[in-house]
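Asker: let me see the structure of the following:
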Amino acid sequence: MLFNSLDFAIFLPVVFILYWFVFNGNLRRQNMLVVAASYYFYGSWDYRFLGLIVFSTVVDFVIGNRLRTIERARGRQLLLGLSLAVNLGLLGYFKYWNFFLDSFVEAFRFFGSEISADRLEIILPVGISFYTFQTLSYTIDVYRKRLEPAGSLIDFAAFVSFFPQLVAGPIERASNLLPQFYRKRNFEYAKAVDGMRQILWGLFKKVVIADGCAEYVNLIFDGSSDYPGSVLLIGAVLFAFQIYGDFSGYSDIAIGTSRLFGFNLMRNFAYPYFSRDIAEFWRRWHISLSTWFRDYLYIPLGGSRGGTWMKVRNTFIIFLVSGFWHGANWTFIVWGGLNALLFLPLLLRKRNRSNLEIVAADRLLPTLPDFLRMVATFSLVTLAWVFFRAESIEHAVNYLSGIFSPSLFELPGRSMLKGVAKLVVLISFFQALEWIGRREEFAIARFGLSWWRPLRWAFYFTLILSVLYCSSDQQSFIYFQF
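Answerer: Below you'll find the model as predicted:
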C-alpha cells in the first residue's frame, strides 16, 4: 500500500477514527488496533511475508525476556548471538543469497575455472532491512541492560510492525518508540495539524519533485549511451533530487502520520543538500541509519578512540557496510567506498565535526565561502549517486566518462530542455521553501503561520492541487527495494 495511493487515503481515516473514537481510553485495544492495521498494511504488499515479521517478533520478544532472567555473561551472549543469527540470517537469505552465489561463481571464473550454480527465485520482502535493524536495536539494548524487556507481546508487536515507518523507516530505536506504546496517549489537535502539514510536505516531495524527476532520470540512465555529457549531467542532478524527494518525502509522511496517533518518531533528514562538507551531509542524510551504525557498529569497533589506522579502518567498515545494506550489488559497495574516501580527508585533518550548526543560522543568505562549499559538497554527492543509480559498475563508469567528455558542452535537445526547464522551476521553488524553513524540523512547519488566513490556505491548497495534478502515475518509493 503506497502512501500516495487511494487505498491509503481510505485506510488512514478508518484507522484514525477507530483509534480515537472507538478505542480511545483503552491503551491495550489501541495497541491491538495498531498491530492489526500494521499487519493489514504490510499484508497488502504480499500477505505471505507476514509470517516473517511475526516470527522475528516472537523470537526477539522471547529472547528479550530470557535476557531479563539470565545474568551469566556466556548465557547472555548466546541469546544475543541467536537473535543476530535469526534476524541477519533471514536478511542474508532473502536479500543477499543470489549476490553471494553470483560473486562465488565470478571468483572461480576469474581464476580460470567454470562452475555452474542455479540462482534461486527469491522475492525480497519489502522493508526487511528496516524492521530487521529495528528489532536488533531492541535485543542489543536489552542485552546491554540499557532497556527493560517488553512485558507485553502486543506492545512489542506494535513497536516492530508500526505501519507508518514499517517498510522504509525511520529505523526507530526501541528506547525511543517502544516506551510510547506503554503510555496513555491523548489526542492533541495542534500535534495532529502539524502532522497533517508534514504529510502534505512529504507528498509534495514525493509526487511532485521525486516522481517528476523520475521520468527523465529513467529515460537518461536507461539510454545513457545515446546522450551527450550535458544530458548525462542533467540526469545525475535530477536523480539527486529524485532520491532526496522520494526518501525524505516518505520519512515526512511516516513522521506526520505517527503524530496523528500521538507518537513521535525520530527525524530522518535535516536538509542534507545544504551541507558544507561530506561529514555534515552524513549527519543530515538518513539520520536513523547513520546513527544506528554509529551506535551499534562504529563505537563497538573502537570508534575514533584509537590511532589513525583504527579510525580509517572503522570509517571504511561503516561506509562499506552501509553501502551493502542498501542492496545486493557491487555498485552500492563502491558507492559506500567513494563516500568513505570523500570523508577521509576531513577525518585525518580532524575537520569532520566543523559544521555542526545549520548553514547561515542567523542570516538570510549564506556567505560566499559557505555557498561554494555547499555547491562542492552537492557536486561530489551527485557524482557518487551515479553508482547508486547505475545497473552495474561498468554502467556507472561509462556514465561518468560520458559526463567528463567533450560532449558535456553540447546543448541538449529542445524537447529535453523544455521538460527539464519545468523541473528546474519546481526544484527551485522546493529548494527555496527548504532554505526558508531550514531551521525547522520540516520546511513548512511554520511557513505562513503568521500570514492572513486566506493567504495561508491558498498556499496549502496550491500544494494539495499540485500533488493531485501529479498523482496520475503512482510510483513506488525507491527505498522499498531495500
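
Asker: alpha carbons only for contacts and neighbour counts from here, please
Answerer: Fine.

Asker: ok, residue 244 - contacts?
Answerer: Contacts here follow C-alpha atoms under 8 Å, 6 or more residues apart in numbering; on that basis residue 244 touches residue 210.

Asker: do residue 168 as well
Answerer: Taking C-alpha under 8 Å, 6+ apart as the test, what residue 168 contacts is 127, 130, 250, 251, 479, 480.

Asker: for residue 436, state which of these is nearest.
Answerer: Nearest to residue 436 among the contacts of residue 168 is residue 251, at 19.9 Å by C-alpha to C-alpha.

Asker: before we compare anything, build this one as well:
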Amino acid sequence: MLFNSLDFALFLPIVFIFYWLLNNRLKYQNILILLASYLFYGWWDWRFLSLIIFSTIVDFSIGLALKKTVDLNKRKYLLWSSLFANLGVLAVFKYFNFFIENVSNAFSFFGADWSMSSLNIILPVGISFYTFQTLSYTIDVYRGNLKPTTNIITFATFVSFFPQLVAGPIERATNLLPQFEIKRKFNYEEATDGLRQILWGLFKKIVIADNCALYANYIFENSETLSGSTQLLGALFFTFQIYGDFSGYSDIAIGTARLFGFNLMQNFAFPYFSRDIAEFWRRWHISLSTWFRDYLYIPLGGSRGGTSMKVRNTFIIFIVSGFWHGASWTFIIWGALNAAYFLPLLLAGKNRQNLDIVAKGRLFPHVREGIKIVATFSLTVLAWIFFRAESTPHAISIIADIFSNSLFSTPYYAGLGMAKSTILLVLLFIIIEWLGRENQYAIQKLVKVKSTGLRWCSYSFLIFIIGVYMFTDRSQFIYFDF
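Answerer: Purely as a prediction, here's the structure:
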C-alpha cells in the first residue's frame, strides 16, 4: 500500500478512529496496529508476510533465550543464530543472483566453464529495513542494553509497525519497543504536527520527486544521445528526486506515527545544506548511518586505531552501506566513492567540525559556508550518478560526457521545455527547506505564524499543488526496491 494512494487515504483514518476508540486499552490497541500493519504490508503480496513473521518468531525466541542464560558462549551462539537467520533470508532474496553472476564471470575470466541457475524470485518490499530493525533488538539484548520483552504481540507490532515498515526510519528497539509497552494518550498538538509533517512529505514525494523523476529517467535512459550539460541536468533532477522521495517517505512515516502517539527518530536533517561529506552523512538517512556506526563501525574499532585501521573501517562501513542498497557494483562504487570523500576529513581530524546548523540565526550563510555547501553538493551529485546509472560503464560514460566540452552547451532534448515548471518548483522547495532548516522538518514553524490567514493559505497552497500533481505519473517510493 503506497502512502500516496487512495487506498492509504482510506486506510489511515479508519485505523486512526478505531485505534483511539480503544483508548486506555493498550493490549487491544497493539493488536489493532499489528493487524493493520500486516494488512498494510500484505496489500503488495500477502506471501511475504511469512518472512516478517519468521523474523519476528526467531528474534523473539532468541531474546527470551538470552534472558535465561549468562553463559557467554551460549549467548554468542544465540546472537550468531539470529544474524545467520535474518541475514541469510536477506542474502537469498536480495544477493543470491548477484553472487552467482559474479562467481560465474570470475570462472569465465580464468577460462573455466562454471554455471549455476539463478533464482526467479521477487525482492520483498522493505526487507532490508525490517531485517535491520529486528536485528537491533537481538544485538541490544545480547549487549545488555535492553531487557527482552515477553509479550509476542508487543514485539510483533514493533517489527511490523506500518508507518515505517517498508522504508524506515530503521528504529532501534531501545527507542520504539518501550513505546508499545506504555499507555498512549491522544495529544491534539502532536497529532496536528503529525498531519503537517505528512503534508510536507506528500509535497516532497508527489510534487518534487515524481516530477523530477520524469526528466531524470528520460535523461539517464537516453544519455548516449545527449550532451554533457543535459546529462548534468539529469543528475541534478535525480539528486532532488531521491531526496524528495526518500525524505518525503520518512516525513509521512514520522507524521503518521505521531497520529498514534509514537515518536520516531528524525531520518533527514536538510543534508543538501551540509558543509562537508561528514556532515552530509550525519544528516542523510540518519537511521541507517547510525545503525552501521553502532553495530558495525564501532565494533570493528571505529577510529580508535592507527591510520590503516581507520582507512579499513571507513571503507568497510561505506561499501557495506552501498551494498545494503542493492546487489550491484554501482552501489558498491557509490559507497566506496563516499568513503574516499570522507576519509581525508577523518584522517585530518575534521570530520566533526560542522556539528551545528549552518548559518544558524542568520538568513544567509557566509561566503565561505556557501562555497563549502556548493562543493559538498557537487560531490554528492557526482556520486548519485553511480547510484542511478544502469551499470558501471553507463555511469562512467555519463561522467565522461559531463566533463567534456559539451558541458558548456545549452541543455536540450525534445520535451525539456516542459521541465521549466519543475525547476521553479525545485527552487521554491530549496527556499522553503532553507528557511525551515532549524526545525525537524521545513514547514514545522508554520504553527508559530501569528496570522491564521497566512498559515492556512500556506496549507491550502500545498494541498492544492499536491492535488494538481497527485494523479499524474504516480510512482512507488524508490527505497521500496532496497
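
Asker: circling back: which ones among the contacts of residue 168 of structure 1 are found in helices?
Answerer: Of the positions in the contacts of residue 168 of structure 1, 130, 250, 251 sit in helices, assigned by DSSP state H.

Asker: need the counterpart of the second one in structure 2.
Answerer: This means residue 250 of structure 1. Pairing criterion TM-score structural alignment: the partner of residue 250 of structure 1 within structure 2 is identified as residue 249.

Asker: my read: that match touches residue 201, true?
Answerer: Yes - look at residue 249 of structure 2 against residue 201 with C-alpha atoms under 8 Å: they come within range, at 6.2 Å.

Asker: between these two, which one's more packed in?
Answerer: More crowded of residue 249 of structure 2 and residue 201, by other C-alpha atoms under 10 Å: residue 249, with 31 against 28.

Asker: follow-up on the earlier one: mind listing what the match of residue 250 of structure 1 touches?
Answerer: So residue 249 of structure 2 contacts 3, 167, 201, 202, 205, 477 (C-alpha under 8 Å, 6+ apart).

Asker: can you check residue 359 of structure 1 too?
Answerer: Residues near residue 359 of structure 1 by C-alpha under 8 Å, 6+ apart: 274, 275, 276, 366, 370.

Asker: equivalent analysis for residue 63 of structure 2, please.
Answerer: By C-alpha under 8 Å, 6+ apart, the neighbours of residue 63 of structure 2 are 137, 138, 141, 142, 148, 149.

Asker: returning to what we had before: just the ones in helices from the contacts of residue 359 of structure 1, please.
Answerer: Under the assignment DSSP H, the contacts of residue 359 of structure 1 contribute residue 370 to helices.

Asker: can I get the contacts of residue 359 of structure 1 in JSON lines with distance to residue 407 of structure 1?
Answerer: Shown next, in JSON lines, are these (distance: C-alpha to C-alpha, whole Å):
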{"residue": "274", "distance to residue 407 of structure 1": "29"}
{"residue": "275", "distance to residue 407 of structure 1": "30"}
{"residue": "276", "distance to residue 407 of structure 1": "29"}
{"residue": "366", "distance to residue 407 of structure 1": "33"}
{"residue": "370", "distance to residue 407 of structure 1": "30"}
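
Asker: show me which of the contacts of residue 359 of structure 1 is closest to residue 70 of structure 1.
Answerer: Taking C-alpha to C-alpha as the measure, residue 70 of structure 1 sits nearest to residue 275 out of the contacts of residue 359 of structure 1, at 46.1 Å.

Asker: would you agree the closest one is in contact with residue 374?
Answerer: Yes - the pair residue 275 of structure 1 / residue 374 is scored as a contact, 5.5 Å apart, by C-alpha under 8 Å.

Asker: who has more neighbours, these two?
Answerer: With neighbours defined as other C-alpha under 10 Å, residue 275 of structure 1 and residue 374 compare such that residue 275 has more, 28 against 22.

Asker: show the buried residues in the contacts of residue 359 of structure 1.
Answerer: 274, 275, 276, 370 (16 or more other C-alpha atoms under 10 Å).

Asker: return the distance of stretch 424-434 of structure 1 from the chain's centre.
Answerer: 21 Å (C-alpha atoms, centre = their mean, to the nearest Å).

Asker: next, the buried residues of it.
Answerer: Neighbour-count burial for stretch 424-434 of structure 1 [16+ other C-alpha under 10 Å]: 427, 430, 431, 434.

Asker: name the SS class of the third one, please.
Answerer: The three-state label given to residue 431 of structure 1 by DSSP: H, G, I helix; E, B strand; the rest coil is helix.

Asker: now, which of the contacts of residue 63 of structure 2 sits nearest residue 454 of structure 2?
Answerer: Proximity of those to residue 454 of structure 2 (C-alpha to C-alpha) peaks at residue 137, which lies at 45.1 Å.

Asker: excluding its backbone neighbours, what's nearest the closest one?
Answerer: If the residues on either side of it in the chain are set aside, residue 137 of structure 2 comes closest to residue 173, at 5.0 Å by C-alpha to C-alpha, 6 or more residues apart in numbering.

Asker: wait, that neighbour sits on residue 132?
Answerer: No - Residue 173 of structure 2 is not in contact with residue 132 according to C-alpha under 8 Å; the separation is 10.4 Å.

Asker: tell me which of those two has more neighbours.
Answerer: Taking other C-alpha under 10 Å, residue 173 of structure 2 and residue 132 do not tie; residue 173 has more neighbours (24 against 21).

Asker: kindly provide the distance from that one to residue 58 of structure 2.
Answerer: Residue 173 of structure 2 sits 15 Å away from residue 58 of structure 2, going by C-alpha to C-alpha, to the nearest Å.

Asker: where along the stretch 101-250 of structure 2 do the helices fall?
Answerer: Along the stretch 101-250 of structure 2, counting by DSSP state H, counting those that start in this stretch, helices occupy 127-143, 152-160, 173-176, 188-202, 210-221, 228-259.

Asker: redo the ones you listed as TSV? Include distance to residue 290 of structure 2.
Answerer: Formatted as TSV, those follow (distance: least, C-alpha to C-alpha, whole Å):
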stretch	distance to residue 290 of structure 2
helix 127-143	11
helix 152-160	19
helix 173-176	13
helix 188-202	22
helix 210-221	28
helix 228-259	16
